[in-house]
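J.: fold the stuff below for me.
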Amino acid sequence: MSTSSIPSSSSSQGWVKNLSSMASRIYFFLVILQIPLFRVPCRAGMCTTPLHVTSSQLIANEIFPVAAIKTLLYPGASVNGLIRNVTLPSWDNLLDIDNLTHVKEASPVTDLQRLEVLAGSYLSVAGALLGLLKPGRMSMFGTLLIIWGLVKEGIIGKPVNTDPGTAVYVYPTMVIALICAFSSVKYDVKKIVRNASAPPIARPLQRSSKSKLI
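T.: Down below sits the predicted model:
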């Protein structure tokens, strides 16, 4: 009976490993190709992806070289350029496409009012990059932070501008990102199966003190 349960456990563990790897790759492409997940005001005007939010902060604070940020932005800008204009963007004008040239002069108040979205974007980008090497929980935490920030903005926040084009919005693709973020987390299937199949251990009854005296 024990020999028949070993192949089932190993096959389940392999299936979950493949699922987490595939989900990590899909999440990576969602982030790196800048698929719109939400719409929120930021230093660059209106940001629609975690990479856009992160890039505006990195350029404004001069944390990373601009060339490294352009490397992250170029795949998404290329895909968008081919879809819209059937042309590849220029490396020199890459920051102009995402309106990132004047983020240093922009007020940081907009981002400080949405710290959950900002922190979640950092974790989402880092989790997408690290997930290619080893899937983890960083993407899941980042996505949950972004969703919580957007929900709090819609429920608690009082938007001053009622223009639908600049209002906070969540795209349906956020559901795909959330599913991929949760699916990319590796679970120890062998431990779960072992705990579920293990019979309860019967403990011997302790004799009471009265019975000992008798």
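
J.: CA atoms for contacts and neighbours, from now on please.
T.: Noted.

J.: just after the lengthiest strand in the chain, pick out the following helix or strand.
T.: In the chain, with assignment by DSSP state E, the single longest strand is strand 38-42. Using DSSP states H and E, the helix or strand that follows strand 38-42 in sequence is strand 45-47.

J.: give me the helices and strands touching the longest strand of the chain, please.
T.: strand 45-47, helix 109-112, strand 169-170 (3 or more C-alpha pairs under 8 Å, 6 or more residues apart in numbering; DSSP states H and E).

J.: same list, those, but as CSV with distance to K210 and mean neighbour count please.
T.: Formatted as CSV, those follow (distance: least, C-alpha to C-alpha, whole Å; neighbours: other C-alpha atoms under 10 Å):
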stretch, distance to K210, mean neighbour count
strand 45-47, 75, 19
helix 109-112, 69, 14
strand 169-170, 68, 17
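
J.: G136: which of the ones you listed is closest?
T.: Closest of the helices and strands packed on strand 38-42 to G136 is strand 169-170, at 24.4 Å (criterion: C-alpha to C-alpha).

J.: starting at the chain centroid, how far to that closest one?
T.: Offset of strand 169-170 from its chain centre (C-alpha atoms, centre = their mean, to the nearest Å): 16 Å.

J.: got it, and stretch 41-50?
T.: On C-alpha atoms, centre = their mean, the centre of stretch 41-50 falls 16 Å from the chain's centre.

J.: sequence B follows; please return its structure for comparison with A:
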Amino acid sequence: MAAPPSRWGIRIPYIASRAYFFLIFLQIPLFRVPCRSGMCSTPLEVTSSQLIASDIFPMFAVKAILYPGAFVRGLAVNLSIPSWEGLLEQYNLTSTQLTSAEIDLQRLEVLAGSYFAVAGACVGLLKQGRMSMFGTLLIVWGLIKESLLGKPANTDPAKAAYLYPTMLLALLCSFFAVKYDMNKVQSIAKPLAKPLKSSSKAKLK
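T.: Got it, this is the predicted structure:
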């Protein structure tokens, strides 16, 4: 009979998935990268700029996912509450402020990773999975690859791609948010010690 999962084996993914959700939706800066709205520092900003440019989501839906982070940021920075009407202007997300799509196509890993990170943060509230970890790893790999290869070329230090230390926290949360079946892992790791029928040990039985 399989042993029941430990209490911490259940609670750690639960806590980690919610910590990851707050990191994403409260828009804690994780990186710095040029994007369609200027400079983006969170997966939510990268994702929102694409949603606005492609008209996939209605404006109020994009505002709804941006507002919690803007609210917390406003209180933390200058004790102000952002207005709902001017929210898109605050993030440079109006159609006249968005730049060409080429700037995001040069960083496909960061773009795809941001989509997975945002979606994984939402899905993780209901069921812990690997989407958040996959998205975070994509973002990290995309920014490390850019720093190693120097592509796309950038001569302005203020617009250079950069990883903040908080990305390590996001990576750890996404890793621990994965719910592993320890009984299955132990059964795979346990060597099979069944004797062959032709062996003398089997004959003695």
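
J.: what's the TM-score here?
T.: Remark: TM-score between the superposed chains equals 0.90 [TM-score structural alignment, normalised by the length of the second structure]; 200 aligned residues with a C-alpha RMSD of 2.0 Å.

J.: which one of the helices and strands packed on strand 38-42 of the first structure lies closest to G154 of the first structure?
T.: strand 169-170 (8.8 Å).

J.: and what about I63 of the first structure, helix, strand or coil?
T.: At I63 of the first structure the chain is in coil, as set by DSSP: H, G, I helix; E, B strand; the rest coil.

J.: what's the neighbour count on it?
T.: 10 (other C-alpha atoms under 10 Å).

J.: what do we get in the second structure for it?
T.: Matched to the second structure by TM-score structural alignment, I63 of the first structure sits across from I56.

J.: distance of its match relative to V77 of the second structure?
T.: 31 Å (C-alpha to C-alpha, to the nearest Å).

J.: trace L171 of the second structure over to the first structure, please.
T.: So, by TM-score structural alignment, L171 of the second structure is matched to L178.

J.: wait, that match sits on F141?
T.: No: using C-alpha atoms under 8 Å, L178 of the first structure is not in contact with F141, being 9.9 Å away.

J.: how long is stretch 148-167 of the second structure end to end?
T.: 18 Å.

J.: enumerate every residue touching the aligned partner of A126 of the first structure in the second structure.
T.: For A126 of the first structure, the aligned residue in the second structure is A119 (criterion: TM-score structural alignment). A119 of the second structure makes contact with M131, S132, according to C-alpha atoms under 8 Å, 6 or more residues apart in numbering.

J.: do the same with K191 of the first structure
T.: Contacts of K191 of the first structure (C-alpha under 8 Å, 6+ apart): none.

J.: ok, now C122 of the second structure?
T.: With C-alpha under 8 Å, 6+ apart, C122 of the second structure has these contacts: F21.

J.: secondary structure element for it?
T.: helix 108-123.

J.: so after that helix, what's the next helix or strand?
T.: Heading C-terminal from helix 108-123 of the second structure (DSSP H and E), you reach helix 131-149.

J.: run through who's touching that next one.
T.: 107-121, 124, 152, 161-163, 170-171, 174-175, 178.

J.: please check those residues and keep the buried ones.
T.: Buried members of the contacts of helix 131-149 of the second structure, scored by 16 or more other C-alpha atoms under 10 Å, are 107, 109-121, 124, 161-163, 170-171, 174-175, 178.

J.: now whatever residue of the first structure lines up with Y20 of the second structure: which helix or strand?
T.: Matched to the first structure by TM-score structural alignment, Y20 of the second structure sits across from Y27. Using DSSP H and E, Y27 of the first structure falls within helix 2-32.

J.: how many neighbours does the alignment partner in the second structure of P135 of the first structure have?
T.: Aligned by TM-score structural alignment, P135 of the first structure pairs with Q128 of the second structure. For Q128 of the second structure, the neighbour count with other C-alpha under 10 Å is 23.

J.: list the contacts for Q128 of the second structure?
T.: Neighbours of Q128 of the second structure in contact, by C-alpha under 8 Å, 6+ apart: P13, Y14, S17, A177, V178, K179.

J.: same deal with M46 of the first structure?
T.: By C-alpha under 8 Å, 6+ apart, the residues touching M46 of the first structure are R39, V40, T166.

J.: wait, doesn't the last one sit right on V40?
T.: Same thing as T166 of the first structure. Yes: T166 of the first structure is within contact range of V40, at 7.5 Å (criterion: C-alpha under 8 Å).

J.: who has more neighbours out of these two?
T.: V40 (21 against 14).

J.: show me what the more buried one aligns to in the second structure.
T.: Under TM-score structural alignment, V40 of the first structure pairs with V33 in the second structure.

J.: gap between that match and D156 of the second structure?
T.: 12 Å.

J.: Y67 of the second structure contacts E85, correct?
T.: No: counting by C-alpha under 8 Å, E85 is not a contact partner of Y67 of the second structure; they are 10.8 Å apart.

J.: who has more neighbours out of those two?
T.: Between Y67 of the second structure and E85, counted using other C-alpha under 10 Å, Y67 has the larger neighbour count: 20 against 10.

J.: about what we covered before: which residues does the match of V40 of the first structure contact?
T.: M39, C40, S41, K159, A160, A161, Y162.

J.: try it again with 6 Å
T.: Contact partners of V33 of the second structure, counting by C-alpha atoms under 6 Å, 6 or more residues apart in numbering, are M39, C40, A161.

J.: got those as a markdown table, with distance to Y91 of the second structure columns?
T.: Shown next, in a markdown table, are those (distance: C-alpha to C-alpha, whole Å):
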| residue | distance to Y91 of the second structure |
| --- | --- |
| M39 | 10 |
| C40 | 9 |
| A161 | 19 |
